[in-house]
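*Asks:* What follows is a protein structure lacking sequence information:
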């Protein structure tokens, strides 16, 4: 498979409702899409970076820049998705940009071979259970209304965003109103080691987990916190590779892991993290980054692996968008179907894609020296 070029396309898609976390409020999802073109097929990838470096150091414009200047030119000579990470290894960081590029190469190769993403990753399920992430609302009554709507829609698990000043009482209110639902919270690094006693106040509510309470580089702090609270700790931002997952588990810093493929550099590394966690008896689940249908399709394939034991943030398309750029994913009995077509199993609908596109760049991939010598 010879890569002839890469298209970078930035789209802007209004969200159904503002999504507020401790990082800020988003009303529009600006996404960087990557299209890889080969002689046999084309493939798509989606960069999970946001418009500002808040969740991580990456953001969409920086991702486009590093792809243009460094990562795409490094594809010369790459013939398979497994070669992408080694080819890009000389460039530090930028895991989300790398993930988008690797995903597009993988998608192109699988489409050419007639193999689905799920087959390639090792999926064992045809559909996956779905949860939904609920942002911080202006009041507890408003929160209860939102949670009630999602439960009525069929979601099997509720995740509440929390931060200092918005934690114990919202959780108490949701538990009292809705009883023994699957409930977890996500702190997005909003707390510090000194907050352990306060966070122990969440223990009586029987939460599935508390996600990333402390800073991403504070594994020792998470291990100490795990000894002081009974709510299981799940790591998100801290887990950037299979090695990081192994270290966190060895330190006792987590009992659950959230796998976001963009955060870890792609779906191949995500599968390795899954394998490390499974070998250590640590359940995993698939996080979300407000993906379009392209990223959602790939996440569903990943979430169908055997170690994904908890419902993920693989919500239906209408959770975020009135109109997606692919055929919409619809919730049925609290589950979404895993696409079974070649590659991602979905493609952008051209007219819808054009409507939301704000910029695009075509980058030819120059042949490497072996190509010039006539080697295949």
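*Replies:* Yes, it's here. These figures come from a predicted structure and were not determined experimentally.

*Asks:* Please count neighbours and contacts with C-alpha atoms only from this point.
*Replies:* Noted.

*Asks:* and residue 155, how far is that from residue 285?
*Replies:* Distance from residue 155 to residue 285, counting by Cα to Cα, to the nearest Å: 15 Å.

*Asks:* Please apply the same query to residue 332.
*Replies:* 19 Å.

*Asks:* out of the two, which sits in the busier spot?
*Replies:* More neighbours surround residue 285 than the other of residue 332 and residue 285, with 24 against 15 (other Cα atoms under 10 Å).

*Asks:* contacts for the host helix or strand of that one?
*Replies:* Per DSSP states H and E, residue 285 falls inside strand 284-286. With contact meaning Cα atoms under 8 Å, 6 or more residues apart in numbering, strand 284-286 is reached by 256-260, 274, 277, 299, 302-303, 307-314.

*Asks:* now, which of these lie within strands?
*Replies:* 256, 257, 258, 259 (DSSP state E).

*Asks:* putting a second one here so we can go through both:
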């Protein structure tokens, strides 16, 4: 397969409601979409998940655009791609910028699957016909609003509730949740808001019988997390710390976590996400698929990834209607009783709604290779 043309779009979509974490609040979501066309005319789609502000990682929508246009896409010129795994090798001379890499690598995976007339799930080696999903709920100013969101999510059937915590909004918040919802599958995401100085407070989270606490300490740490995990009963889930299969191997060896969250954009694409899955499966460490407030194309890739067998915990791939008035794919991603049926059409399994896409496009580029 030879990629002959790449289209880049920058989109701007308004989320139904603001989403708040320990590092900021977002409602106006800007992101990048990549469309690749191969030498047989097959088209593949990928979504860039970097934010406009470098909250989660150092990448932004603008830096992703720069890296894609000036470095990554030119590296594909004249390259024969036998398998999508080749893309990570082609990009190996460019350090990090994983979200930019993942945007185009995922598009190549989609195109490659369509070229062969198979689903992305089959291309990845996935096994499931449906996946269990949870939902991530941002920080709320009022507990009653949060409780209502949890109630709605449980009514929809989501298999796990994730809430955000931060210093000053943790013990009391979780206590109120447990008083109202004593038995729900519950986890807390700290987004690196704590240090080992908070170890006594973090020990107190054990009383809430959480499924896990996600990334309590620094975004680049696996050493202090190992110290913390020895002191608390609640499993630690690493997110920002894991950028590669090697990171996963080292974290598991150190005892830094009991669970790992895999985000396609964070780790540079589906190839590395699969490698992390395999490392964790071999070590007996469960994984789940995290979310980055994706639109439909990103959600489609998350669904396909989650069909791999060691994704045994519900992920963050909620239905389209949880975040968007109208998504950019047809059909939209629907959740029924906490599950999503895996699409059976070739590639990502969803059609891109070009009219809706155009409505949200604020910038576009066409690059011929």
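*Replies:* Great, that's in hand. This structure is a prediction, so every number in the text was calculated from the model and none was measured.

*Asks:* Quick check: TM-score for this pair?
*Replies:* Once superposed, chain against chain, the TM-score is 0.97 (TM-score structural alignment, normalised by the length of structure 2); 365 aligned residues with a Cα RMSD of 0.9 Å.

*Asks:* so where in structure 2 does the strand holding residue 285 of structure 1 end up aligned?
*Replies:* Residues 287-289 of structure 2 are matched to strand 284-286 of structure 1 when aligned by TM-score structural alignment.

*Asks:* Now that stretch on structure 1. Mean distance?
*Replies:* Its matched residues in structure 1 lie on average 0.3 Å from stretch 287-289 of structure 2 after superposition (mean Cα distance after the TM-score superposition for structure 1).

*Asks:* Return the closest of the ones in strands among the contacts of strand 284-286 of structure 1 with respect to residue 29 of structure 1.
*Replies:* residue 259 (20.7 Å; Cα to Cα).

*Asks:* In structure 2, what residue corresponds to that closest one?
*Replies:* In structure 2, residue 259 of structure 1 lands on residue 262 (TM-score structural alignment).

*Asks:* Can you tell me the closest non-neighbouring residue to that match?
*Replies:* Closest residue to residue 262 of structure 2 apart from its sequence neighbours, by Cα to Cα, 6 or more residues apart in numbering: residue 289 at 5.0 Å.

*Asks:* and if you look at residue 91 of structure 2?
*Replies:* Nearest residue to residue 91 of structure 2, sequence neighbours excluded (Cα to Cα, 6+ apart): residue 72, at 6.6 Å.

*Asks:* likewise residue 274 of structure 1?
*Replies:* Nearest non-adjacent residue to residue 274 of structure 1 (Cα to Cα, 6+ apart): residue 307, at 6.4 Å.

*Asks:* Can you find the partner of residue 346 of structure 1 in structure 2?
*Replies:* Using TM-score structural alignment, the partner of residue 346 of structure 1 in structure 2 is residue 350.

*Asks:* Kindly report the same for residue 108 of structure 1.
*Replies:* Under the alignment (TM-score structural alignment), residue 108 of structure 1 maps onto residue 111 of structure 2.

*Asks:* Which positions in the strand or helix carrying its match come out as buried?
*Replies:* Per DSSP H and E, residue 111 of structure 2 falls inside helix 98-116. By neighbour count on 16 or more other Cα atoms under 10 Å, the buried set for helix 98-116 of structure 2 is 98-115.

*Asks:* Following element in sequence after that helix, please.
*Replies:* helix 120-124.

*Asks:* packing partners for that following helix?
*Replies:* Counting contacts by 3 or more Cα pairs under 8 Å, 6 or more residues apart in numbering; DSSP states H and E, helix 120-124 of structure 2 packs against helix 98-116, helix 296-306.

*Asks:* Among the ones you listed, which comes closest to residue 202 of structure 2?
*Replies:* Checking those against residue 202 of structure 2 by Cα to Cα gives helix 296-306 as the closest, at 29.7 Å.

*Asks:* what about the strands in the stretch 101-250 of structure 1?
*Replies:* Taking DSSP state E, counting those that start in this stretch, the strands of the stretch 101-250 of structure 1 run over residues 127-129, 131-134, 157-161, 182-186, 210-211, 233-235.

*Asks:* once the structures are aligned, where does the third one end up in structure 2?
*Replies:* Which is strand 157-161 of structure 1. Using TM-score structural alignment, strand 157-161 of structure 1 corresponds to residues 160-164 of structure 2.

*Asks:* List the buried residues for stretch 194-214 of structure 2?
*Replies:* 194, 202, 205, 206, 208, 209, 210, 211, 212, 213, 214.

*Asks:* and the aligned residue in structure 1 for the second one, what is it in contact with?
*Replies:* Meaning residue 202 of structure 2. Mapped onto structure 1 by TM-score structural alignment, residue 202 of structure 2 lines up with residue 199. Counting by Cα under 8 Å, 6+ apart, residue 199 of structure 1 touches residue 229.

*Asks:* start to end distance for stretch 306-320 of structure 1?
*Replies:* Its first and final residues considered, stretch 306-320 of structure 1 spans 27 Å by Cα to Cα.

*Asks:* Apologies, that question was intended for stretch 351-370 of structure 1.
*Replies:* For stretch 351-370 of structure 1, the first-to-last residue distance is 39 Å (Cα to Cα).

*Asks:* do the same with stretch 113-133 of structure 1
*Replies:* With Cα to Cα as the measure, stretch 113-133 of structure 1 spans 35 Å from end to end.
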